[in-house]
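J.: Need coordinates for the following:
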Amino acid sequence: MVDQIVLCMCSWATWLDIAMVITLCALLMMGFPAAFTLAGVALVFGLFGLAVGAFDPAFIADPFPIRIFGIVNNQVLLAVPMFILMGVILERSRIAEDLLDTMARLFGGMRGGLGLSVMVVGALLAASTGIVGATVVTMGLLSLPTMLKRGYDPGLAAGSIAAAGTLGQIIPPSIVLILLGDVISNAYQEAQLNQGIFAPETVSVGDLFAGALIPGLVLVGLYMTYLAGMALFRGRTSPAVPLEERFEFNEAIRAAWRTLPAPLLLIVAVLGSILAGKATATEAASVGAIGALLIAGSRSAVATGWPKRLSQLGLAAIIALIVLDGSVDLRLGRAAMTTTEHIGVSIALVLCLLLLCGVLAAIYSLARRHMFRPVLAKTTEVTGMVFTILICAALFSLVFRGLGGDETIAGALAATPGGKIGALVVVMVVMFVLGFFLDFIEITLVAVPLVAPALLTLGIDPIWLGVMMAVNLQTSFLTPPFGFALFYLRGVAPPELRTAQIYRGAIPFVGIQIGMLILLSLWPDLATWLPDQLYGDS
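T.: Prediction:
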């Protein structure tokens, strides 16, 4: 009898890796916390595998502490809390509200103008914050009541806001792209080592940012084309703003000058420094966080008097430092420096002192308005969640591989009809479905590391794969009835807006997203051309 039980347990041991994934998905869909579910499932299946002789504890005894140290010490992942801080500051300082109001008054005079304004601001916020939930909620609270009041079709209004909010998934700098960049980089190196390449090439977050930029802008263009078409052929769905609520031309120019330069400069400073190779994602993220802080401190709604003026001087110092760095070699510790370089370094030190004073003034202003503590609390909360999931996902991954899961996935994908294209389609469909139930962090940190090495071993370009996954997740988060963006919007939508209307409005944008995936499939150069031009072959 005992022998039969042992034999039965050993036969089950070959399915432990599959059962582990199924159990994890079931528990996550039931609403259990992602991080502790990952760790709990890993420990339970690891102990069971150990009991039946299917798991070697050496898979976690030494590698797991090293993994934890690697996560905490990872320079790329340091960008995550910085970009989160940047997004939270911009959200709490009501910059998005001013942008929406200005753009709506500028373009509201033509049919479809409000919808186009929402899309432009959504793209700006995506490039400034990279946080989908915050963008959808902010734009839903500010724009949706106005669009409904002005006679917009409820479905079109809801769909355009949800679609604009999801642009934070694909337009860099994006938290999704940062996490995907780190995961894809590790998977690409692992795939090359499996192929016997012991000097593997690397993929950076900057590569993925560059790869996602053109598809993101194309997607914005497709969204705006659809909105313009609706305004042209079905004008009743998107009427113009009444004449008395529009800006005069001079007033419009002044309003645009007050609101647009700050976020545009922030985008140029962050994204431009990465794409130009002047800064890593982490360094650019710190510039973005400081820039957002200074922009908030420069606003009349946040600061007045000397704190406001110091914050404005800090902003000017950042711009001057960027210009100075592009024209003079500011590296210290060199044996020989020209007179011009000595002067440049001296000026840079003065500008750094001004920048420090501006940051302290902005912090003082935010603290006096009782905004600084909530900003730090929200940033800490989201950052803690991300890194806890990272550590628990590392434990899950090690146990899964110890149970033979990586061989199972590689074998299944290799046996998929259609070769690497068939394998890619299967993975994309699975990720799309997972996006209905799991957050992008969970999918990126749990599902992608399991399948990416096998896909990259088949010869798929890593940058193209990362961009395809990001667009796929964005599509999933917009698709009824489970799309996360729709849930966020439903939570802040007026009661008179029915859920069915939100779903109906989102469907055309889902079609555009699917069209974008098809375009990327047919023309991979959309994702790979810019990285090749900027950095050479990746």
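J.: When you work out contacts or count neighbours from here on, use the C-alpha atoms and nothing else.
T.: OK.
J.: residues making contact with stretch 290-300?
T.: Contacts of stretch 290-300 with the rest of the structure, by CA atoms under 8 Å, 6 or more residues apart in numbering, involve 86, 89-90, 93, 95, 262, 266, 302-303, 307-309, 311-312, 314-315, 318, 358-359, 361-363, 365-366.
J.: and if we set it to 7 Å?
T.: 86, 89-90, 93, 262, 266, 302-303, 308, 311-312, 314-315, 358-359, 362, 365-366 (CA atoms under 7 Å, 6 or more residues apart in numbering).
J.: Return the subset of those residues lying in helices.
T.: Secondary structure from DSSP state H places 86, 89-90, 262, 266, 308, 311-312, 314-315, 358-359, 362, 365-366 of the contacts of stretch 290-300 in helices.
J.: Give the buried residues for the host helix or strand of Arg67.
T.: Applying DSSP states H and E as the criterion places Arg67 in helix 63-72. Of all the residues in helix 63-72, those buried under the rule 16 or more other CA atoms under 10 Å are 64, 67-68, 71.
J.: helices or strands up against the strand or helix carrying Ala377?
T.: Assessed by DSSP H and E, Ala377 sits inside helix 372-402. Under the contact criterion of 3 or more CA pairs under 7 Å, 6 or more residues apart in numbering; DSSP states H and E, helix 372-402 touches helix 34-51, helix 58-61, helix 63-72, helix 79-92, helix 339-368.
J.: I'd like those laid out as CSV, including distance to Gly418.
T.: Rendered in CSV, the data for the helices and strands packed on helix 372-402 read as follows (distance: least, CA to CA, whole Å):
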stretch, distance to Gly418
helix 34-51, 32
helix 58-61, 34
helix 63-72, 35
helix 79-92, 37
helix 339-368, 56
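J.: Deepest-packed of those, please.
T.: The highest average neighbour count among the helices and strands packed on helix 372-402, using mean count of other CA atoms under 10 Å, belongs to helix 79-92 at a mean of 24.
J.: and that one with helix 339-368, angle?
T.: 60 degrees (axes from the mean of the first three to the mean of the last three CA atoms, to 10 degrees).
J.: got the buried residues for the helix or strand that the helix holding Ala377 is followed by?
T.: In the C-terminal direction, the helix or strand that comes right after helix 372-402 (DSSP H and E) is helix 405-414. With burial defined by 16+ other CA under 10 Å, the residues of helix 405-414 counted as buried are 405-406, 408-410, 413-414.
J.: for comparison, sequence B:
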Amino acid sequence: MAEWLPLILFIVVCLVLMAGFPVAFSLAGTSLLFAIAGVLSGTMDAAFLSALPNRLFGIISNQILIAVPLFVFMGVMLEKSRIAEQLLRNLELLFGPLRGGLGFAVVLVGMLMAASTGIIGATVVTMGLISLPTMLKQGYNPALASGNICATGTLGQIIPPSTALIILGDVLSSSYQQAQLKMGIFSPETVSVADLFVGALIPGLMLVMGYLLYMALVALFRPQAAPAVADRPPLSRRFFLQLLQGLIPPLALIIAVLGSILSGIATPTEAAGIGALGATVLALMYGELDLKRLKDVMDATLQVSSMVFMIFIGAALFSLVFRGFGGEELVHSAFSDMPGGVLGAMLVVMLVIFLLGFILDFIEITFVVVPIVAPVLLTMGVDPVWLGIMIAINLQTSFLTPPFGFALFYLRGVAPDTIATRTIYKGVIPFIMIQLLVLLLLAIFPQLATWLPEQVYG
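T.: Next up is the predicted model:
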């Protein structure tokens, strides 16, 4: 019975999360109850819990994690400055005469918002409020329009600077150190968040191209589902000036943030500071910054950052108790005996993460599943950057997979009542297939994730 306690702990945590309890307290509370029962019954050594204070201090003092509130501040500030709204309307006018043009505009703006804000909820809600009524008015298929907006909104999960990649990078870094110690290697080398950022660029662009290609194919073979805009006003020089005015500021911010990371001028945390300052300057330039808006941005940043760090603390306790029950050895034994070796282990992990995406969100999966499986996979010789990108794209599907995909909830909240929930669910299925296709290509060609970091950082 004792050897199955790690699996029982994992299942109970998942059930508590599915019941709707807060993630941080579900992880910490369930783990603490199991730990107390384990110590009293003699199935767990109480010495394991003595390592908890050091773990918590490591979380609070981790300089990489300072990037989380800074990037959140940057994203919320850009959302409030309404730069995306202006850019979206201008691109809709520009691409409107093309069949599928409104869909192209949504994908391109979603890509820019992902690279400048990284906040999925803000992207989906903004495009849902602005683009969805326009697309429906022009005769777009409701399922196609809904799926396009939901899928494009999730690009903030993989296109850097992504808060999800920062969190995943920190979890993988801890797992990498555990794997090295287990192999008897004592090295300060860790999984760099910058490596994940660079490694995510090509897969992120592949997703964008996949969405654009799908919209083009629909427009070609089902023109009635993605018609051209017939009543667009003539374009003037003033329009193109407005287009550049809305396009250049976010591009400049993206170049400043990502460029400083890729060139080695700044760490991800320092680049996050650049982004937060740049977003504030842009909001000031657009006349969208006042004390009330600044207070709203700071309140939202505090709420999100507090949630993330509380989850970190709960996850640290869960990981400690799981290892205290011998969970790491159980997982390693299961993977070692699995047919197919490393390939079979990776296939099982990717399948489990994909299935859990139907019922849990990416934060829960990152903190519950990744610390369990990553050390074992890294011990088996899996490249940490490739593993991180594979997990990130797989987790991206958790925003789209019914019934609990958060992007679906965000769009449902702003979509008109004429669009049924099942229509939204139907619309995201082709885009989930595109994400799985990119995941398959990454599995076959790991160089898609590892080549660029090797070229940039040697």
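J.: Quick TM-score on the pair, please.
T.: After superposition, the two chains reach a TM-score (TM-score structural alignment, normalised by the length of structure 2) of 0.98; 458 aligned residues with a CA RMSD of 1.2 Å.
J.: could I get the buried residues of helix 405-414 of structure 1 as CSV with distance to Met119 of structure 1?
T.: Supplementary listing: those in CSV, determined by distance: CA to CA, whole Å:
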residue, distance to Met119 of structure 1
Gly405, 42
Asp406, 41
Thr408, 43
Ile409, 40
Ala410, 41
Leu413, 38
Ala414, 41
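J.: where does Val229 of structure 2 land in three-state SS?
T.: coil (DSSP: H, G, I helix; E, B strand; the rest coil).
J.: which position in structure 1 aligns with it?
T.: Aligned counterpart of Val229 of structure 2 in structure 1: Val241 (TM-score structural alignment).
J.: What about its match, how many residues nearby?
T.: Each residue near Val241 of structure 1 was counted by other CA atoms under 10 Å, and the total is 22.
J.: Quick check: which element contains the aligned partner of Tyr425 of structure 2 in structure 1?
T.: Using TM-score structural alignment as the criterion, Tyr425 of structure 2 maps onto Tyr503 of structure 1. Of the helices and strands defined by DSSP H and E, Tyr503 of structure 1 is found in helix 499-522.
J.: Which residues does the helix or strand following that helix contact?
T.: Next in sequence after helix 499-522 of structure 1, counting helices and strands by DSSP H and E, comes helix 525-535. Around helix 525-535 of structure 1, the neighbours that count as contacts under CA under 7 Å, 6+ apart are 207, 210-212, 214-215, 463-464, 467, 520, 538.
J.: Which members of those occur in strands, if any?
T.: Members of those lying in strands (criterion: DSSP state E): none.
J.: Now the buried members of those residues.
T.: Among these, the ones that count as buried by 16+ other CA under 10 Å are 207, 210-212, 214-215, 463-464, 467, 520.
J.: Tell me which two of these sit farthest apart.
T.: Using CA to CA, these reach their maximum pairwise distance at Asp207 and Leu520, which is 16.4 Å.
J.: re the thing from before, Gly109 of structure 1 is nearest to which of the helices and strands packed on helix 372-402 of structure 1?
T.: Taking CA to CA as the measure, those were each checked against Gly109 of structure 1, and helix 79-92 came out nearest at 26.9 Å.
J.: Where does that closest one end up in structure 2?
T.: Residue correspondence for helix 79-92 of structure 1 in structure 2, counting by TM-score structural alignment: residues 67-80.
J.: which residues sit against that stretch?
T.: 116-119, 122, 163, 268-269, 272-273, 275-276, 279-280, 283, 297-298, 301, 305.
J.: go on, stretch 59-68 of structure 1?
T.: Stretch 59-68 of structure 1 is touched from outside by 391, 394-395, 398-399, 402, with contacts defined as CA under 7 Å, 6+ apart.
J.: host element of the closest residue to Gly235 of structure 1 other than its chain neighbours?
T.: Nearest in space to Gly235 of structure 1, with sequence neighbours left out and distances taken as CA to CA, 6 or more residues apart in numbering, is Arg111 at 6.6 Å. Here Arg111 of structure 1 sits in a region with no helix or strand, counting by DSSP H and E.
J.: who's in contact with Arg111 of structure 1?
T.: 231, 235, 238-240.
J.: And the match of helix 79-92 of structure 1, how far out from the chain middle?
T.: Averaging C-alpha coordinates over stretch 67-80 of structure 2 and over its chain gives two centres that are 15 Å apart (CA atoms, centre = their mean, to the nearest Å).
J.: Same check on stretch 199-211 of structure 2?
T.: Using CA atoms, centre = their mean, the distance from the centre of stretch 199-211 of structure 2 to the centre of the chain it belongs to is 13 Å.
J.: neighbouring contacts of it?
T.: Residues external to stretch 199-211 of structure 2 that are found in contact with it (CA under 7 Å, 6+ apart): 107, 158-159, 385, 389, 434-435, 438, 448-450, 452-453.
J.: cutoff 6 Å now
T.: When contacts are taken as CA atoms under 6 Å, 6 or more residues apart in numbering, the neighbours of stretch 199-211 of structure 2 outside the stretch itself are 158-159, 449-450, 453.
J.: Ok, stretch 312-325 of structure 1 next?
T.: 298, 351, 354-355, 358.
J.: circling back: ok, the match of Val229 of structure 2 to Phe36 of structure 1 distance?
T.: Separation of Val241 of structure 1 from Phe36 of structure 1 (CA to CA, to the nearest Å): 50 Å.
J.: what's the answer for Gly435 of structure 1, then?
T.: Using CA to CA, one gets 20 Å for the distance from Gly435 of structure 1 to Phe36 of structure 1.
J.: Over to Ile197 of structure 1?
T.: With CA to CA as the criterion, Ile197 of structure 1 and Phe36 of structure 1 are 36 Å apart.
J.: Once you drop chain neighbours, what's closest to the counterpart of Met44 of structure 2 in structure 1?
T.: Counting by TM-score structural alignment, Met44 of structure 2 lines up with Phe55 in structure 1. Leaving aside its chain neighbours, Phe55 of structure 1 sits nearest to Gly49 (4.8 Å; criterion: CA to CA, 6+ apart).
J.: Wait, that neighbour touches Pro57, no?
T.: No: contact between Gly49 of structure 1 and Pro57 fails when scored by CA atoms under 6 Å: they sit 9.5 Å apart.
J.: Can you name the residues that contact the spatially most central residue of structure 2?
T.: Per CA atoms, centre = their mean, the C-alpha nearest to the average position across structure 2 is that of Gln157, at 2.5 Å. By CA under 6 Å, 6+ apart, Gln157 of structure 2 lies in contact with 164, 396.
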